[in-house]
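Participant: My questions concern the predicted model and sequence given below.
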Amino acid sequence: MNKEIAIIGSGFSSLSAACHLAKSGYKVSVFEKNSTVGGRCRQFVKDGFTFDMGPSWYWMPDIFDKFFAEFGKKTSDYYQLDKLSPAYKIFFEDDTITIGDCMDKICVEFERIEPGSSIPLKKFIKTAQENYDIAINKVVLKPGLSPLELITPETVTRLDQFFKTISSEVRKRFKNPKLISTLEFPVLFLGAKPNKTPSFYSFMNFADFGLGTWHPKGGMYQIVLAMESLAKSLGVIFFTESTVSKINVEDKSAKSIVVNGQTKYFDVVLSGADYHHSETLLDQTYRQYSEKYWSKKTFAPSSLLFYVGFDTKIKNVEHHNLFFDTNFEKHAQDIYDHPKWPSEPLFYANFPSETDLTMAPKGCEAGFFLIPIAPGLEDTEALREDYFNIILSRLELRIGQKVRNNIIFKESFCVNDFISEYNSYKGNAYGMANTLLQTAFLRPNLKSKKIDNLYFTGQLTVPGPGVPPALISGKLVADLINKHHN
């Protein structure tokens, strides 16, 4: 066969698709505009410190296992994976909650906060596990072509869960606001407010409490290196610093792409770049979705990120830390309802050197901080500095340690960078939110409706945001291409 396929972008979905397509016999070329493969999963290394610039949570290890197993490989062939104990810590104004590495420990912690709460927790997680099995083995493996994909013998009995919300289900069972925030937190990975997310997505709670939080030694970029190595072994060719500026179409067929000013011809074109940006590479007549369409969609948040090298160890923290010491609902409103810079931001702090000594020099700490914000906000150095001071003061207050004078360096990344580095629509960080009206077949299509041999993959299409869904998205689109072009 040896048909030639061009893949635009080299994020997780593109890497997944490249491996599957090469295995099927296609000649695959991947074009990445930046200097390293991996899309948003990049690494920043400075003065002996190593930071994951994008994804930093390793959830759903079974999805990674399944991916590599399809090629006769195991994750352990490429990287060392450690289960974090505890998984993470949540800071509230007057207390902390530590999420252990198994349900027994988590139940003890829930009982400490709200006596009797472990009983509804076990029932909630049992349902979440059932949902996970259905979601991962049935629903997310569908290509999003028809509403009938959601109708399976398993989902028919729980259709109500697509019309109830996570928020209503959690609040029905738990009264303590700290426990409510803890259980509503995982769906933030899906990019929407808990009161707008179908309760079926409680499967994220099973991913959290049931499957645990893991860390690849050396950081999340090890997954990219593993997938790149696998792809190369299958014959995939990578071109970095290769910007695609145009997809040329003739007779409803994508004939070629323009890379760094040169025209290159292919039989099939697949874009794993931002979906909105990918369509701007086409002449207007071939675009499926208008600017009005995109502007009306609910996008997952953008982020203000900081990468900070400290010359001391940080006390009283874990590898992953959530600072929920301000109003959860208020910050959500500042992202989704009335988009503006948050007055009292929640934030996430990642200190990978707490468990992985390769991430920072001896006696030092690598600190990665993330504030979720609305996409499309004004982004200035002054605003970044103001917010860094806000979260650093809160960090110092909650951990009882002054660390401001221990900063060796800090770098930031925000809306403007998401746009310039990743061509991200409005500078979003996680793609399009998984709300009821943006689930499955209601998301942008994997296959162009206007061009016979043009396909899309990634977090704006099915299944949605997150690293494991991106791996699945790559497989789904590879299967579609095989079906139509093999």
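Facilitator: Cool, got the structure. Numbering: from 1, shown residues only.
Participant: From now on I want contacts and neighbour counts done on CA atoms only, so please keep to that.
Facilitator: Noted.
Participant: Show the end-to-end separation of stretch 234-254, please.
Facilitator: Counting by Cα to Cα, to the nearest Å, you get 25 Å between the two ends of stretch 234-254.
Participant: right, I mislabeled it, should have said stretch 348-364
Facilitator: Note: stretch 348-364 ends 19 Å apart using Cα to Cα.
Participant: next one: stretch 174-191
Facilitator: When the end residues of stretch 174-191 are compared by Cα to Cα, they are separated by 23 Å.
Participant: ok, now stretch 236-251?
Facilitator: Stretch 236-251 end-to-end distance (Cα to Cα) = 28 Å.
Participant: Check stretch 277-295 too.
Facilitator: 13 Å.
Participant: Stretch 43-61 too?
Facilitator: Span of stretch 43-61 from end to end, Cα to Cα: 21 Å.
Participant: any residues touching that stretch, and which ones?
Facilitator: 40-42, 207-208, 211-216, 218-221, 307, 309, 350, 358-361, 366-368, 467-468 (Cα atoms under 8 Å, 6 or more residues apart in numbering).
Participant: Alongside the first one, take a look at this:
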Amino acid sequence: MRVAVVGGGIAGLATAALLASDGHDVDLFEQRDEVGGRAGSRSTEGFRFDTGPSWYLMPEVFDHFFELLGTSSAEQLDLRVLDPAYRVFYEGAPGQDPPPPLDVVADTGANIEAFEAVEPGAGAALRSYLGSAREAYDVALRHFLYTSFTRPIALAAPDVLRRLPRLLPLLTRSLESFVGSRFQDVRLRQVLGYPAVFLGSSPDRAPSLYHLMSALDLTGGVMYPQGGFTHLIGRIADLATAQGVRIHLGASVTEVTTAPVSGRRGRRRARATGVRWRDGDGTERLHPADVVVGAGDLHHLETRLLPEELRSYPESYWEGRDPGPGGVLVLLGVRGELPQLPHHSLFFTHDWRSNFDAIFGGRVPDPASVYVCKPSATDPGVAPEGHENLFVLVPVPADPGLGRGGRDGGGSPQVEAVADAAIAQVARWAGVPDLAERVVVRETIGPGDFEADLLAWRGGMLGPAHTLRQSAMFRSSNTSRHVAGLHYAGASTIPGIGLPMCLISAELVLKHLRGDTSSAPVPAPIQPRRAPATSPVYSAESPENPQS
């Protein structure tokens, strides 16, 4: 079949690669001049910054994806295990000095000992907690992540049924409550609760089933691909083009074209016939297709590219949804070394319930919990010799009204104020008093940039939050209810936020087209229906582009 993929982030690239490998004729349309989407990259004055994901978690998902395409993670990536996995800095209780930082390392036993040193009895509690997390993670991989929940009976596997008495309560109890019943020290609670942020949520809003994330970062599972996450995106793009995918850059899709369905069954009112798109010169073009895959922001795809009567998720649907947090990103090139900071650092405020309440209540938190990535600790190619590369992330409300970022303090006043406060906070908590004076490159990105550049709903940084009503079978579906042949992939859809989830969503599209309703991953490698034809990457302006 002829397939048009809308969006060149990791979900779009992965979907295109898998469908082309399965024998389909695939074109991918990306509005920007480079692929990657949220997993973007910026370079200036010898520094190269990843502007999106920075944690390589759930390695089994990456392994399986590459195996589907006849290769492996080891062949495509140079992965380094981070040790420490990350360092946690604490604000401390009011009127008290902050406690020393806590390192989470690559050795599970050492992490258990570190918890025990903070709180007597917490070591044994952590061992039990990680056992539960590992069980939930393994069950999720086998039964809940590689399914669109179209055939519930497929989920009734014996090992799922045996575990139901333990699994069901995890859906109705918050992660905060689940952790709090096992650990008393606020620092340990924060270490175990912060993975909710990776899911666009907060510990009091995320179901406790997501404690499964701790089976990854506390057991030696944090890695980094040399060359950064932009290198990961490049490898997937190369695999897609090797399978015959034609990538059109600077190609803005303006409409999913459809035709009425005669004698329609159920809710299907139309079928997809292709996409209408505009090149960099403003010329409108029509690309026919049998299948269209929307792999960008689902709100934009549904409310801008389809007529109202064909929308599965109209504007009224989004009015009651949680967009997750926005973010202010601060990209810093720093003169001299920063031994105080490992590859990943987390800066937690003492009262982080107020921190999250502010974010989800529409206010910028003050002070804010902050995440800092220093990839130059692992990858010398991201900064000039004698300098460090810092990526600072401050979660804020998903509100484009906060403005856009800029170079050297040239962003909106609100964005730059958040950046100034974060730099001062990192300097004070980590013991780098001259940090601001040593900054030689500074660039900020705000919620307005996420909305304008990535078409992100409400300027959200990650995608719709993983609350109970926006997780698993309650998340937006991978298929349109009203348009046959229209499918969805990416962070807005099942299974959810994050690079591994986006890879799985791509595989779910493949399963849909194959009629596979199982809850298991597709056997690897893909057995193509025909030999794929190699083709070059085409830009929208290329005179050789067969669709121009």
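Facilitator: Now that the structure is in, tell me what you want to look at. Source: prediction; values computed, not measured.
Participant: if we can go back for a sec, which of the contacts of stretch 43-61 of structure 1 are buried?
Facilitator: Neighbour counting over the contacts of stretch 43-61 of structure 1 (16 or more other Cα atoms under 10 Å) leaves 40-42, 207-208, 211-216, 218-221, 307, 309, 350, 359-361, 366-368, 467-468 as the buried ones.
Participant: Among those, which ones are in helices?
Facilitator: Among those, the residues falling in helices (DSSP state H) are 221, 467-468.
Participant: three-state assignment of whatever residue of structure 2 lines up with Q459 of structure 1?
Facilitator: With TM-score structural alignment defining the correspondence, Q459 of structure 1 maps onto A491 in structure 2. The three-state label given to A491 of structure 2 by DSSP: H, G, I helix; E, B strand; the rest coil is coil.
Participant: ditto for I247 of structure 2
Facilitator: strand.
Participant: And for it, the neighbour number?
Facilitator: Neighbours of I247 of structure 2 under the rule other Cα atoms under 10 Å: 29.
Participant: Let me know the distance separating C373 of structure 2 from A242 of structure 2.
Facilitator: C373 of structure 2 is 33 Å from A242 of structure 2, where distance means Cα to Cα.
Participant: An error on my part: the question was meant for V426 of structure 2.
Facilitator: Distance from V426 of structure 2 to A242 of structure 2, by Cα to Cα: 44 Å.
Participant: Neighbour count: these two, which is higher?
Facilitator: V426 (23 against 19).
Participant: Map the more buried one onto structure 1.
Facilitator: Match for V426 of structure 2 (TM-score structural alignment): L395.
Participant: cool, and G326 of structure 2?
Facilitator: Using TM-score structural alignment, G326 of structure 2 pairs with S302 in structure 1.
Participant: Just to check, that match is in contact with D379?
Facilitator: No: using Cα atoms under 8 Å, S302 of structure 1 is not in contact with D379, being 11.1 Å away.
Participant: Looking at those two, which one has more neighbours?
Facilitator: More crowded of S302 of structure 1 and D379, by other Cα under 10 Å: S302, with 27 against 15.
Participant: In contact with that one, which residues?
Facilitator: With contact taken as Cα under 8 Å, 6+ apart, S302 of structure 1 is in contact with 372-376, 414-415, 427-430.
Participant: what's the spacing between it and F110 of structure 1?
Facilitator: Remark: distance between S302 of structure 1 and F110 of structure 1 (Cα to Cα) = 31 Å.
Participant: How about A300 of structure 1?
Facilitator: 29 Å.
Participant: ok, these two, which is more surrounded?
Facilitator: Under the neighbour definition other Cα under 10 Å, A300 of structure 1 and F110 were set side by side, and A300 has more, 28 against 22.
Participant: What sits closest to that one if chain neighbours are left out?
Facilitator: G191 (4.0 Å; Cα to Cα, 6 or more residues apart in numbering).
Participant: Need the nearest residue in space to the match of Q459 of structure 1, chain neighbours excluded.
Facilitator: According to Cα to Cα, 6+ apart, the nearest residue to A491 of structure 2 is I497 (4.4 Å).
Participant: Provide a list of residues in contact with the one you found.
Facilitator: With Cα under 8 Å, 6+ apart, I497 of structure 2 has these contacts: 198-200, 462-464, 466, 490-491.
Participant: And P500 of structure 2? What does it align with in structure 1?
Facilitator: By TM-score structural alignment, P500 of structure 2 lines up with P468.
Participant: contacting residues for that match?
Facilitator: Per Cα under 8 Å, 6+ apart, neighbours of P468 of structure 1: 59-60, 63-64.
Participant: Make CSV from those and add secondary structure to it.
Facilitator: Listed next are the contacts of P468 of structure 1 as CSV, based on three-state DSSP:
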residue, secondary structure
W59, coil
M60, coil
I63, helix
F64, helix
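Participant: Doesn't L161 of structure 2 belong to a helix?
Facilitator: Yes: counting by three-state DSSP, L161 of structure 2 falls inside a helix.
Participant: Can you report how many residues neighbour it?
Facilitator: 12.
Participant: and if you look at L322 of structure 1?
Facilitator: Applying other Cα under 10 Å, we find 23 residues neighbouring L322 of structure 1.
Participant: The contacts of I497 of structure 2 in helices, which ones?
Facilitator: Counting by DSSP H, those contribute F198 to helices.
Participant: For the contacts of I497 of structure 2, which single residue is the most surrounded?
Facilitator: Busiest of the contacts of I497 of structure 2 [other Cα under 10 Å] is G490, holding 31 neighbours.
Participant: residue in structure 2 matching E111 of structure 1?
Facilitator: Under TM-score structural alignment, E111 of structure 1 pairs with E116 in structure 2.
Participant: For its match, what is the enclosing helix or strand?
Facilitator: Using DSSP states H and E, E116 of structure 2 falls within helix 108-118.
Participant: just checking, what packs against that helix?
Facilitator: Packed against helix 108-118 of structure 2 by the contact rule (3 or more Cα pairs under 8 Å, 6 or more residues apart in numbering; DSSP states H and E) you find helix 122-139.
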